[in-house]
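> Mind looking at a prediction? Sequence and model below.
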Amino acid sequence: MTTAVLLLSCPDDQGIVAAVSDFIARHDGNIVHADQHVDPVGVGAGPVFFQRIEFVLDGFGLARDEIAPAFAPIAERFGMEVALRFSDHRIRTALLASKQPHCLADLLVRWSSGELPCDVSVVVANHPDHAALCAGLGVPFVHLPVDERGQAVQEQQVLDTLAEHDTELVVMARYMRVLSPTAIAAYPNRIINIHHSFLPAFIGANPYRQAHDRGVKLIGATAHYATDDLDEGPIIDQATTRVSHRDDVARLTRAGRDLETTVLARAVRAHLEHRVLVYGHKTVVF
């Protein structure tokens, strides 16, 4: 069953739900999922309305390229920002990795088993460690080390590789390089990063050593969209687990890696299923 998804945001007002539903009904559409949220604070003058509405394309009275123009009067009436997505479009996804394998391997296994509805077009890494893993799954692997020419040259090679593979979504699967504003601007709200803490906490190297030294009782992981502000982008998913004084650094690391793989996979799936709306520094995840 192929569906269309409308992701909508606008100032809250009367009649929005009725107008959107009526538009779909007038064109013989069958709504299979609808969810909405009103942020009473918003980011500007007043409350903001958000909606995700999904309807079946089979039997719908408009062709795909006719839906957005036909919906435009409603969008203009309510001052909406509108994104139209289709469930049968498999987003071309690139995975960036460094040495740690857990997030990359987890995503590749989920993708190869059909759990993630995307096309993994390429894996790009600044270390060669994952070549065999990718070859076994038939995924192109590109090794782009940071050499004497510096990080700027390597990052441009990464961007060129992403463009060559028609990349739509970038996932930093524990990619231990900081992306420049140029790279971020090339994929706005389309670069997902996994951070090894329940943000904000324990920034930098050896986070589980820092956590152990502080005697924490809770560790976590955070998946967010990458922005120019390091590890401050809109959060998509988070999770925590309890730990104790009995947990050494190795145990904390294992527990943290389990969280990282799960949280990153959930965030990527939410994006692929068109369930995320970004506004300001926040997200609504339906």
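Thanks, I have the structure now. Numbers count the residues shown, from 1 in each chain.

> CA atoms for contacts and neighbours, from now on please.
OK.

> how close does the closest residue to residue 167 other than its chain neighbours sit to residue 212?
Distances taken as CA to CA, 6 or more residues apart in numbering put residue 92 closest to residue 167, at 5.2 Å, once the chain neighbours are dropped. The gap separating residue 92 from residue 212 is 39 Å, by CA to CA, to the nearest Å.

> These two: who's more crowded?
residue 212 (22 against 19; other CA atoms under 10 Å).

> Please report the distance of that one from residue 100.
20 Å.

> do residue 245 as well
Plainly put, residue 245 is 26 Å away from residue 100 if you go by CA to CA.

> Show the contacting residues for the residue nearest to residue 217 when sequence neighbours are not counted.
Nearest residue to residue 217, sequence neighbours excluded (CA to CA, 6+ apart): residue 243, at 4.9 Å. Neighbour list for residue 243: 216, 217, 218, 219, 252 [criterion: CA atoms under 8 Å, 6 or more residues apart in numbering].

> and the last one, what helix or strand is that in?
Think residue 252. Secondary structure assignment for residue 252, by DSSP states H and E: helix 249-272.

> Which other helices and strands does that helix contact?
Secondary-structure packing of helix 249-272 (3 or more CA pairs under 8 Å, 6 or more residues apart in numbering; DSSP states H and E): helix 102-112, strand 191-195, helix 207-214, strand 218-225, strand 235-242.

> what's the helix or strand for residue 139?
Using DSSP H and E, residue 139 sits within no helix or strand.

> Tell me the spacing between the spatially most distant residue from the centre of the chain and residue 178.
Here the chain reaches farthest from its C-alpha mean at residue 246, the gap being 34.4 Å by CA atoms, centre = their mean. Per CA to CA, residue 246 is found 34 Å from residue 178.

> just residue 40 next, same as before
According to CA to CA, residue 40 and residue 178 sit 35 Å apart.

> Check residue 36 too.
Noted for residue 36: a distance of 35 Å to residue 178, by CA to CA.

> which residues in the chain form strands?
Ranges of strands within the chain are 3-11, 31-39, 48-56, 81-86, 91-97, 118-125, 141-143, 169-172, 191-195, 218-225, 235-242, 276-279, 282-285, based on DSSP state E.

> put this beside the first:
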Amino acid sequence: MSQTGSEYILTISCPDTVGIVFAVSGFLAERNCNIIDSAQFGDRGSGLFFLRVHFAAGRKGPSHAELSKAFQEVVADPFRMTWKLHDATRRQRVLIMVSKFGHCLNDLLYRYRIGYLPIEIPAIVSNHRDFYQLAAWHDVPFHHMPVTAETKAQQEARLWEIVEQEQIDLVVLARYMQVLSPELCEKLSGRAINIHHSFLPSFRGAKPYHQAYTRGVKLIGATAHYVTSGLDEGPIIEQEVERVDHTMTPDDFVAMGRDIENVVLARAVKYHVEHRVLINGNRTVVFR
């Protein structure tokens, strides 16, 4: 918590018009709130305006509930805003899902352990047992939840129970190699992130690095995106690429790709939990 009192992050999207920043900053100033950081973007294509404001309220300033109620009436309603007011000191609760490739899981756990990711990890879910010892070493509960076509509905029902019981804010598919049902995708809309082991929108589906090798690409990459019912089609949060050449094998591509996946997924999770990502239709606005 700030020495001046509580800290909040306000995120806004609304139709672009004159006076939005003035109205928001004036509202905060009138309530003795000090802006620490602010970022904005007006999208000429969609006609929408996006704003992220990190601010501190004085020790005797309004509470979260008081700020929210007043903001809705004074600013949000007149400007037709979609908005959220987040407690900047609260660590989001993240559930990680994984199958048999553990590099992203291991990387996220390490970054969590050293404090790079301001999160809590109440659970790891996997359809295999491979990483229960890794979870135990980090003192994170591990849930082995095998799935088949016949048991998919029951497995996802149990998964949703964990999400609700643990008050999960974000689900991270860290190379979880199962497709979530449309119903679960809808429930997790805007709060589930997948790492795709290729540079979308090219090379979707299975073995993308082998597809890239066959096409003779000179760049490979990874993509972190929100999960939707459309396979590998959710709004993209972060991407990265590395240069490759004719001397490399598909296995070289895979090894290099794993390193890229680690970095891209960690960035995407950090951006999300710091409330830096605002969804703009099929795209995202990311205030880095």
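Yep, it's here. Owing to the predicted nature of the structure, the values given are computational and were not obtained by experimental measurement.

> Just the TM-score for the two chains, thanks.
The pair, once superposed, lands on a TM-score of 0.95 when counted by TM-score structural alignment, normalised by the length of the first structure; 282 aligned residues with a CA RMSD of 1.3 Å.

> one step back: Throw the helices and strands packed on helix 249-272 of the first structure into TSV and include distance to residue 53 of the first structure, thanks.
TSV is the format used below for these (distance: least, CA to CA, whole Å):
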stretch	distance to residue 53 of the first structure
helix 102-112	25
strand 191-195	24
helix 207-214	40
strand 218-225	23
strand 235-242	19
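
> closest to residue 260 of the first structure out of these?
Smallest distance to residue 260 of the first structure across those (CA to CA): 5.4 Å, for strand 218-225.

> now the contacts of residue 243 of the first structure: which count as buried?
Buried members of the contacts of residue 243 of the first structure, scored by 16 or more other CA atoms under 10 Å, are 216, 219, 252.

> Pick the one among these closest to residue 171 of the first structure.
Nearest member of these to residue 171 of the first structure, counting by CA to CA, is residue 219, at 22.3 Å.

> residue contacts, the residue mapped onto that closest one from the second structure?
Matched to the second structure by TM-score structural alignment, residue 219 of the first structure sits across from residue 220. By CA under 8 Å, 6+ apart, the contact set of residue 220 of the second structure is 198, 199, 209, 212, 241, 242, 243, 244, 253, 257.

> rerun that using 7 Å as the cut-off
Contacts for residue 220 of the second structure (CA atoms under 7 Å, 6 or more residues apart in numbering) come out as 198, 199, 241, 242, 243, 244.

> ok, the counterpart of the fourth one in the first structure to residue 216 of the first structure distance?
Under the alignment defined by TM-score structural alignment, residue 242 of the second structure is paired with residue 241 of the first structure. For residue 241 of the first structure, the distance to residue 216 of the first structure (CA to CA) stands at 11 Å.

> repeat for residue 106 of the first structure
From residue 106 of the first structure across to residue 216 of the first structure, the span is 27 Å (CA to CA).

> buried set for stretch 229-242 of the second structure?
Across stretch 229-242 of the second structure, burial judged by 16+ other CA under 10 Å covers 229, 232, 234, 235, 236, 237, 238, 239, 240, 241.

> let me redo that: stretch 264-282 of the first structure
264-277.

> Quick check: end-to-end length of it?
Rule used - CA to CA; the end-to-end distance of stretch 264-282 of the first structure is 17 Å.

> Over to stretch 103-121 of the second structure?
Using CA to CA, one end of stretch 103-121 of the second structure lies 17 Å from the other.

> how about the nearest residue to residue 166 of the second structure once chain neighbours are set aside, what does it touch?
Distances taken as CA to CA, 6+ apart place residue 122 nearest to residue 166 of the second structure, at 6.7 Å, with adjacent residues excluded. Residue 122 of the second structure makes contacts with 93, 94, 95, 140, 141, 166, as judged by CA under 7 Å, 6+ apart.

> Pick the one among the residues you listed closest to residue 149 of the second structure.
Nearest to residue 149 of the second structure among the contacts of residue 122 of the second structure, with distances taken as CA to CA, is residue 95, at 22.8 Å.

> what number of residues lie near that closest one?
Using other CA under 10 Å, residue 95 of the second structure has 22 other residues around it.

> and if you look at residue 245 of the first structure?
If you count neighbours by other CA under 10 Å, residue 245 of the first structure ends up with 9.

> if I look at the nearest residue to residue 271 of the second structure once chain neighbours are set aside, how far off is residue 259 of the second structure?
With sequence-adjacent residues excluded and distances taken as CA to CA, 6+ apart, residue 271 of the second structure is closest to residue 277, at 6.2 Å. Going from residue 277 of the second structure to residue 259 of the second structure by CA to CA gives 23 Å.

> Residue 226 of the second structure too?
From residue 226 of the second structure to residue 259 of the second structure the distance is 20 Å (CA to CA).

> next one: residue 94 of the second structure
Residue 94 of the second structure is 22 Å from residue 259 of the second structure, by CA to CA.

> Which one's more surrounded, the two?
residue 94 (24 against 16).

> what residues are up against the residue mapped onto the more buried one from the first structure?
With TM-score structural alignment as the criterion, residue 94 of the second structure lines up with residue 93 in the first structure. Contacts for residue 93 of the first structure (CA under 7 Å, 6+ apart) come out as 118, 119, 120, 121, 167, 168, 169, 170.

> Any of the residues you listed buried? List them.
118, 119, 120, 121, 167, 168, 169, 170.
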